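K.L.:
What would the 3D arrangement of this be:
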Amino acid sequence: MKHFLLFICGVLLSSCAQEQRNLNFLEVALSSDNPKIKRVMDSVENYQVQIRYTQIDRRNDSVFFTDYDFQVNDSVYFYPASTVKFPTAVLALEKLNQIDSLTINTRYYIEGDTIESTFAKDVSKIFAVSDNLANNRLVEFLGFEAINESLNNKKISPVRLSHRLGYHSDDLRTKPLIIYLNDSTTGITNSLLNKTPKKLELLNIEKGVGYYEGEELIKEPFDFSLKNYYPIQSQHNLLKRVVFPQKYKASEQFDLSTEQREHLLTAMYTVPQKVGYDPTTYYDGYCKFFIYGDTKKDIPQHIEIYNKVGFAYGTLTDCAYIKDTEKNIDFLLTATILVNKDGIFNDDAYEYDEIGIPFLAQLGREIYQQEVNRNQH
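P.N.:
This next block holds a predicted model:
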């Protein structure tokens, strides 16, 4: 009898442990009573939320992913904003790796411009403060055709990048780069002609009830069909390849040197004040929406958030690998939310601080806490 009871206890403990392992943390997080989550979930159809969370398990030297989705659908459009800077940065580093005369510290400027930079600085600026000009310089280096083709070749799809950021230039031709090959010589890259983008045919490609064009209110939905397209699945897959390249065959990895990959990963988690930005304006959570987006407190050193955010046209998106080196946990989380109560675009009346960022921050905290609890069992 004693042995039988021990056996039953063992089975119950085992099933509890199994249940703990199999619990859908995303489902639990979204059913939270926290008002930051609840007010969105109570009228979720208004916010066009999409989320993918990946639980990470390790056995011996192997890494295993379990993906959990909420409303993820490549056919339902959201504006990716600055999240497209992530693939641009990675592909610029990869291209450098294939040109013997260039390194991440090579100095350059765009023909007709006065700003001189290096590839290393521009990658750093893209992640620290989401700098548009840094991104656009790398776009001139790559061209949209090369960006889209490279991502598709690595099985990161669907995706379509078609315009620069900060201003939506219709110029299909890239500008030449003036590159310092050494102290006394310079090189000039060729201008590239990109194809005219085709209209995207996706659900929710037209949004809202109106938009401003200059001072004029146009009372019809805002058409996103010629804009960038970079859905949740594609963002998440790119992040996985950068953080866990060993999980993919060589043809699906990015061809980066050890130095380049280290620079990229460091740039991804380094907060603005660590690279010289004013912490009052560019506080730690400025480009880290998950967990810290709704606070101006410093992020503790043991928490590393490797991510890229985007915010424009009322859409907030974060794609992140979150790691706590003290508690020995890590996970991946990508989410987007639209906060545009009046349905008018280009009026700068979006509920970023009131609803969007608090939702993403609390979502990150809910998942994080469950991961901590999971690790303690």
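K.L.:
can we go C-alpha only for contacts and neighbour counts from here?
P.N.:
Noted.
K.L.:
all helices for the protein, in order.
P.N.:
2-22, 25-30, 35-41, 85-97, 119-129, 132-142, 144-153, 232-243, 258-269, 357-376 (DSSP state H).
K.L.:
and this one, so I can compare the two:
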Amino acid sequence: MKVFILLMYFFTHFTMALNAQLKHNSWLETLLKTDATPQLLQVLDNPETFQYQLIYTKIDRDRHNRPIFTNYYLNVDRGRYFYPASMVKLPTALVALEKINSLRDKNIDKYSPMLTDSSFKGQTAVLSDKTAKSGLPSIDHYIKKIFLVSDNDAYNRLYEFCGQQYLNETLWNKGYNELRITRRFVKMNAKENKHTNPIRFLHEGNLQYRQPPAISQARFDFSKKILLGRAHLDSDDKFVNAPYDFTTHNRAPLEDLQLMMQSVLFPQSVDKKKRFHLTDDDYKKLYQYMSEKPSESQYPHYDTTEFFDSYTKFFFFKDGQQKIPDHIRCFNKTGWSHGFLTDVCYIVDFKHQVEFMLSGCIYVNSDGVLNDNKYEYVETGYPFFKEVGTKIYEYELKRKRRRKPDLAAWQLHYD
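P.N.:
Next up is the predicted model:
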């Protein structure tokens, strides 16, 4: 009997510890389920299948127009792994800006031509960029491509500039302890990802600063196995009847990504330790690139049949036929891969004086096979984001505010 009681005690406390990680507001659940389509209800009623997480951030303003934030959560669990895919480009871009700012005494900045060389197995060099007005790559231009179309090579180059160790330790020192970025978006093993390229910065055509290659000594905790799915295709496209191992992959909890986005958009609202050391011009450019449509960009110039205006906008949009209304801007970053979709955004409606943040992820992989490129993005994922975004937007249009926000600061000039 004593043994049974002891077991029940540990089971109860273990269950409580697990549940303590889950953040869930019944009010938000009720709001989303009211008059929801059967498709949305199917997702919301099956959190284990779709592994969705949502954070709705309500924004109010005081008499000085300072924002006040209230977060509402649905099925948010820091312990539940989701593959962040291109979401890691957000912290990588911010760390790259912070690092280049620390090199001002070298007479270089984010606009300086940055030439990437190679010195280790698997590395490639970049000595020009035809999409840039100058014909040369730079940190600023890479960041633009990251936010406009989620360019993978641009991310790889910023990863190499930062170096794996500097990138992760910078994030950890800011308190983002559960975030890890271990790899580029190109086929490389763990050792190759530890090695990052030599880089040269130019000034008026001459060598100004040389950054040597780096070897990461960062220590990651891979003690907790992360296995998802029932089967997968390996790197040679061979079927393996076993779960896919994400243990050493990139990781970024949704709450951290939401707070990171808030720290960029509203730096004064976030603890100083969690912010990034950015200049006024850094913020200006980030706001432009986060909200700019591909059709508004001259450099790079995009084929808008492929990179349509809502190409990286999941909430409300993600439809090549749908036009984003001129009075709405979406400042965001998205990620999609391995059946996971993620979007962290700030929506502004200048016409109706509405603003809010919305962050979410979902897993759509009904056959349980990873790496086969057979995911229900179009059938389930994008409609989920669109309906959730629309319902929150409609709620925001109706909710009474003590003070209307002054959103003039977000009316930007684009290319």
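K.L.:
Nearest to Ser225 of structure 1, out of the helices of structure 1?
P.N.:
Proximity to Ser225 of structure 1 (C-alpha to C-alpha) singles out helix 144-153 among the helices of structure 1, at 16.3 Å.
K.L.:
In structure 2, point out the residues matching the closest one.
P.N.:
Per the alignment by TM-score structural alignment, helix 144-153 of structure 1 matches residues 164-173 in structure 2.
K.L.:
Only the buried residues of the matching stretch, if you could.
P.N.:
Gln164, Gln165, Tyr166, Leu167, Asn168, Glu169, Thr170, Leu171 (16 or more other C-alpha atoms under 10 Å).
K.L.:
any idea what Ile126 of structure 1 aligns with in structure 2?
P.N.:
So Ile126 of structure 1 corresponds to Ile146, using TM-score structural alignment.
K.L.:
what about that match, neighbour count?
P.N.:
23 (other C-alpha atoms under 10 Å).
K.L.:
That one is in contact with Tyr155, isn't it?
P.N.:
Yes - in this structure, Ile146 of structure 2 is within contact of Tyr155 by C-alpha atoms under 8 Å, at 6.6 Å.
K.L.:
which neighbours do these two share?
P.N.:
Lys89 (C-alpha atoms under 8 Å, 6 or more residues apart in numbering).
K.L.:
for the equivalent of His327 of structure 2 over in structure 1, what are its contacts?
P.N.:
Mapped onto structure 1 by TM-score structural alignment, His327 of structure 2 lines up with His302. The contact partners of His302 of structure 1, by C-alpha under 8 Å, 6+ apart, come to Asp324, Thr325, Glu326.
K.L.:
rewinding a little: which of the helices of structure 1 sits closest to Gly310 of structure 1?
P.N.:
Nearest of those (C-alpha to C-alpha): helix 85-97, 8.9 Å.
K.L.:
what stretch of structure 2 does that closest one fall on?
P.N.:
Aligned by TM-score structural alignment, helix 85-97 of structure 1 corresponds to residues 89-101 of structure 2.
K.L.:
ok, residues contacting that stretch?
P.N.:
Here stretch 89-101 of structure 2 makes contact (C-alpha under 8 Å, 6+ apart) with 108-110, 139, 143, 146, 150, 155, 158-159, 161-162, 167, 170-171, 260, 276-278, 282, 333.
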